[in-house]
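Student: need a 3D model of the sequence below.
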Amino acid sequence: MKIAVDAMGGDYAPEAIVKGVELARASFPDIEFLLFGDPEAIKKHLSDEKNISIIKTTELIDFHDEPLKAIRKKKDSSLVRAVKAVKDGEAQAVLSAGSTGALLAAGLFIVGRIKQIERPALMNTLPTADGLGFDMMDLGANAENKAEHLLDFAILGSYYAENVRNINKPRVALLSNGAEESKGSPLVKEAHELLSNEVSINFVGNIESRDILAGGMADVVVTDGFTGNAVLKAIEGTASVLMKQIKDGIMNGGLGTKIGGALVKKELSKLRNTMSTDSAGGAPIFGLKAPVVKTHGNSSPEAIFSTIKQIHKMLETDVVGKLVEHFEKNAEEKH
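Tutor: Coordinates of the predicted model:
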């Protein structure tokens, strides 16, 4: 397996990226890593170059660059070169902690989408109280969607949950403002009808946002990109504020509060780990011809390791190849 890595993308690049690659190399000796970026900066954090090739690049796309313009003008950037390595067959997947917009644009225009998939989506595995998590898409690749896109997301998410997360007959739910079939916007109602009639998925109906983190109701949740991004940021913000409020309450309380805090410290650490996305991996731009995976800009080495583990599983199960086969077969049947 060969994975192209944008070594210069992200808040803590290249250090966190390189350290994460080294963690993964120890666990996955069958992976060869192509690190794109500044060789001197990369080598500072690299113990040795076993299973690692360093490819020099001279440009960097940052978060202030306009995505489409950046991938067209900065062709020697670490992000564009890493994505192009997949297009040229030099690697089978790409990982970046850099600009989400630039990676989306590069994935679409360089790697290309699977035929019959009009709108690839950004997907992530989010944590739940029962520890099992769920896959949600779209998380912001598209500002607007049609009902047909949500049907595609359901199929994409089902394949991912089954192949990468080993879930048999994953339950697919549609995000709405009520569990009843009659609830929702015109888009949601139209999508509900399409999902109900799709035999290749295990559709379980609507789900409300208040229920998605509890777990036990759905393995895949689909929604339009605007709503998905808003829900994701609300979850992240709530988790951050909640943990800060608990910590401040303990630190600013009296002696009894501090003693109580010490007694529940282990359980609070478990809660923090449950809410953390470090172990979940990155967010694949699903619907492209190859795995293109975005990890958070402030990813730690452990989060980079988890994302590489996720990509390894995607390549091992050939989940993208299976999706190509599914949609090609559907296209033939329609004709």
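
Student: for the rest of this, base every contact and every neighbour count on C-alpha atoms.
Tutor: OK.

Student: any idea how many residues pack against Asp248?
Tutor: Neighbour count for Asp248, taken as other CA atoms under 10 Å: 11.

Student: now swap in Ser200 and tell me
Tutor: 13.

Student: cool, the one 3 residues further on as well?
Tutor: If you count neighbours by other CA under 10 Å, Phe203 ends up with 22.

Student: the helix or strand it falls within: which residues count as buried?
Tutor: Here Phe203 sits within strand 202-208, counting by DSSP states H and E. Within strand 202-208, the residues that count as buried by 16 or more other CA atoms under 10 Å are 202-203, 205-207.

Student: to compare with the earlier structure, here is another sequence to fold:
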Amino acid sequence: MIKIAVDAMGGDYAPAEIVKGVEEARDRYPELTFLLFGIEDQVVPLIQNQERINFVATTEVIAMGDEPVKAMRDKQDSSMVRAAQAVKDGEADALFSAGNTGALLSSAIFIVGRIKGVDRPALATAIPAVDAKNGHNQFIFMDLGANAESKPAHLYQYGILGSFYASHMLGYDNPTVRLLNNGAEEDKGDEVHKEAHQLMKQSSDFNFLGNVEARELLEGTADVVVADGFSGNAALKSMEGTALVILGQLKKAIMNGGLRGKLGALMLKPALKKLKGQLDFNNQGGAVVLGVNAPVVKTHGSAKATAVANTMGQIKMMVEQNLVPDTAAFIAENKDKLKVKKSAN
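Tutor: Okay, the predicted model is just below:
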């Protein structure tokens, strides 16, 4: 059985949607059991069926607005910190939260711990690709905010980690890698991105295809897109916001189109449902903290029960495919590749 430690108090709709999602996942995946951490009088009444769910009472909550590192250190009896500690102590195989991203990253790095050889763990997620020429319907995007600032060597390391994740979890053979920049030419961007480009270009450790602009991301021009945390987070939120606006405006246009519009929508319902599925990032699961000693997964703060359950399925796959042990072994075997010298360019 796979045991997942769950921060039941994290997220905009916690604990109700978190508990509901856990029960949905429990019913969907018989291989999963859960350690549910939270405030007793808020969580326990929500549990409909305690089968394969063990509740652990805590007294504190890390709020979305809390300063991440301070909250992790000061709120030792919070649902998030206790869940992270359970993973460190071997009481659970993985950690899940929809709460404060910075606090979860801090808990992942300082409590669960970094894999030896990884300088900067990164936040990565699978993004849907529309009509990708390589036939792959999603790509790995990282870093999404674990590190606001990155050195060229860190971006280079993300290329290696991202390639390993894409091949290990998505089954991509020799995955392609691009660097998010403000232009396709290799002399574009600031000094960090120029040097990172040269490091990646000169490397034989992954299949680097050059820079990519934000407008091309969803076209699936690469299997892995590497970014500094600030740019990656901004790009991700821009894509999510654009997708929501498009779907909202499409629905508004249909509703304002009278009977003809509604009849047309009825005829197009299968195609519209497919489009909605492609643009709904919740269908892809959560964001993974790559480079730590256990699966740590963060789903969107506004995630509802279905997104929570989908993310539990993602965690199940990560554990079953030995992602973390295999990543640690890969890094140990390739430690020289992860240490790069400054580009001569």
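
Student: circling back to that earlier point, and the contacts of the strand holding Phe203 of the first structure?
Tutor: 169-181, 192, 195-196, 218 (CA atoms under 8 Å, 6 or more residues apart in numbering).

Student: filter the residues you listed down to the ones in helices?
Tutor: Of these, the ones assigned to helices by DSSP state H are 192, 195-196.

Student: about what we covered before: mean per-residue distance, the strand holding Phe203 of the first structure versus the second structure.
Tutor: For strand 202-208 of the first structure, the mean deviation from the second structure after alignment is 2.0 Å (mean CA distance after the TM-score superposition for the first structure).

Student: which residues in the second structure does that strand match up with?
Tutor: Under TM-score structural alignment, strand 202-208 of the first structure corresponds to residues 207-213 of the second structure.

Student: contacting residues for the spatially most central residue of the second structure?
Tutor: In the second structure, the centroid-proximal residue (CA atoms, centre = their mean) is Ala287; its distance is 0.9 Å. Neighbouring residues of Ala287 of the second structure by CA under 8 Å, 6+ apart: 123-126, 297-299.

Student: try 10 Å this time
Tutor: The neighbourhood of Ala287 of the second structure, defined by CA atoms under 10 Å, 6 or more residues apart in numbering, consists of 122-127, 140-144, 296-300, 311, 314.

Student: taking the residues you listed one by one, which sit in helices?
Tutor: Within the contacts of Ala287 of the second structure, residues falling in helices by DSSP H are 311, 314.

Student: just to revisit the earlier point, what's the match for the residue nearest to the centre of the second structure in the first structure?
Tutor: By TM-score structural alignment, Ala287 of the second structure lines up with Ala283.

Student: spatially nearest residue to its match, not counting backbone neighbours?
Tutor: Asn124 (4.6 Å; CA to CA, 6 or more residues apart in numbering).

Student: correct me, but that neighbour touches Thr277?
Tutor: Yes - with contact defined as CA atoms under 10 Å, Asn124 of the first structure reaches Thr277; the gap is 9.3 Å.

Student: more crowded one of the two?
Tutor: Under the criterion of other CA under 10 Å, the comparison of Asn124 of the first structure against Thr277 puts Asn124 first, with 27 against 20.

Student: ok, the more buried one - contacts?
Tutor: Each residue near Asn124 of the first structure by CA under 10 Å, 6+ apart is listed here: 133-139, 157, 220, 232, 277, 280-286, 293-295.

Student: buried ones only from the residues you listed, please, as a PyMOL command.
Tutor: Per 16+ other CA under 10 Å, the buried members of those correspond to this PyMOL selection:
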select buried, resi 133+134+135+136+137+138+139+157+220+232+277+280+281+282+283+284+285+286+293+294+295
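
Student: narrow the contacts of Asn124 of the first structure to those in strands?
Tutor: 134-137, 220, 283-286, 293-294 (DSSP state E).

Student: now those as JSON lines including distance to Phe28 of the first structure?
Tutor: JSON lines is the format used below for those (distance: CA to CA, whole Å):
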{"residue": "Phe134", "distance to Phe28 of the first structure": "25"}
{"residue": "Asp135", "distance to Phe28 of the first structure": "24"}
{"residue": "Met136", "distance to Phe28 of the first structure": "27"}
{"residue": "Met137", "distance to Phe28 of the first structure": "28"}
{"residue": "Val220", "distance to Phe28 of the first structure": "28"}
{"residue": "Ala283", "distance to Phe28 of the first structure": "20"}
{"residue": "Pro284", "distance to Phe28 of the first structure": "20"}
{"residue": "Ile285", "distance to Phe28 of the first structure": "23"}
{"residue": "Phe286", "distance to Phe28 of the first structure": "23"}
{"residue": "Val293", "distance to Phe28 of the first structure": "18"}
{"residue": "Lys294", "distance to Phe28 of the first structure": "20"}
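
Student: the counterpart of Phe226 of the first structure in the second structure: neighbour count?
Tutor: Using TM-score structural alignment as the criterion, Phe226 of the first structure maps onto Phe230 of the second structure. Using other CA under 10 Å, the number of residues around Phe230 of the second structure comes to 16.

Student: just Leu263 of the first structure next, same as before
Tutor: Leu263 of the first structure has 11 neighbours, counted by other CA under 10 Å.

Student: where do the strands sit along the second structure?
Tutor: Under DSSP E, the second structure gives strands at 2-7, 32-38, 53-57, 94-97, 122-128, 138-142, 176-180, 207-212, 224-226, 287-290, 296-298.

Student: returning to that earlier point: nearest spatial neighbour of the match of Phe226 of the first structure, skipping sequence neighbours?
Tutor: Among residues not flanking Phe230 of the second structure along the chain, Ala148 sits closest, at 4.6 Å (CA to CA, 6+ apart).

Student: my guess is the one you found contacts Asp228, does it?
Tutor: Yes - shown here, Ala148 of the second structure and Asp228 form a contact pair, counting by CA under 10 Å, at 6.6 Å.
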